[in-house]
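>>> Have a look; sequence and predicted model below, questions after that.
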Amino acid sequence: MGIPSNRLTYQTAGESHGPGLVATILGVPAGLTIDTEVINTELARRQGGYGRGGRQKLE
C-alpha cells in the first residue's frame, strides 16, 4: 500500500525520557531541500512557551 502523493506521514523512535529521538518523514519528494534553520527556528519558538504549555520546552 503506497502513500498518497499529497500526504506526509511521520514515524518516531527513541527513548521516552532519553536524549535521542529519530524521526522519519514519508511522502517527501526526492531531492527536496529542507532548510534546517527554519525547523530550528520553529522549535525554538515552541520552546519559548508558544503553544500548549511547559512540556513543550522539552522538545
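Ah, there it is. The shown structure was predicted, so the numbers you read here are calculated from the model rather than taken from an experiment. Numbering: from 1, shown residues only.
>>> use CA for all of it now, contacts and neighbours both
Fine.
>>> quick one: which helix or strand includes the spatially most central residue of the chain?
The chain has Ala23 as the residue nearest its centroid, 6.6 Å off, counting by Cα atoms, centre = their mean. Following DSSP states H and E, one finds Ala23 within strand 21-26.
>>> Below is structure B, check it against A:
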Amino acid sequence: MRVLRYLTAGESHGPALVVVLEGLPAGLPVTIEEVSDELGRRRLGYGRGPRMHFERD
C-alpha cells in the first residue's frame, strides 16, 4: 500500500503556502480545482471546530 505524505511551508494565514506531495504516481495531473474541492470537503469533516466553517483555505 502506498502512503501519501504531504509537507507544507510558508504562511498558514497569509497569501503564500507551499505544499509538497510525496507518493503520487509520476505524471499524475492535479488541477487547482481538484485541490480546492478536496479542501472544501475537509472543512466539513468530523471533529472540526466552528472556525472550519468560515475560514477559507
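Perfect, I can see it now. All of these numbers come straight from a predicted model, not from anything done at the bench.
>>> Would you pull the TM-score for this pair?
Here the TM-score for the pair of chains, by TM-score structural alignment, normalised by the length of structure 2, is 0.61; 53 aligned residues with a Cα RMSD of 2.3 Å.
>>> Tell me which residue of structure 2 lines up with the residue nearest to the centre of structure 1.
Superposed on structure 2 with TM-score structural alignment, Ala23 of structure 1 falls opposite Val19.
>>> Which secondary structure state does the nearest residue to its match once chain neighbours are set aside sit in?
In this structure, Val19 of structure 2 finds its nearest non-sequential neighbour in Thr8, 4.6 Å apart by Cα to Cα, 6 or more residues apart in numbering. Under DSSP: H, G, I helix; E, B strand; the rest coil, the three-state class of Thr8 of structure 2 is strand.
>>> before we move on, what about Arg45 of structure 1?
Per three-state DSSP, Arg45 of structure 1 ends up helix.
>>> Can you report how many residues neighbour Val20 of structure 2?
9 (other Cα atoms under 10 Å).
>>> Please disregard the earlier target; I meant Lys57 of structure 1.
14.
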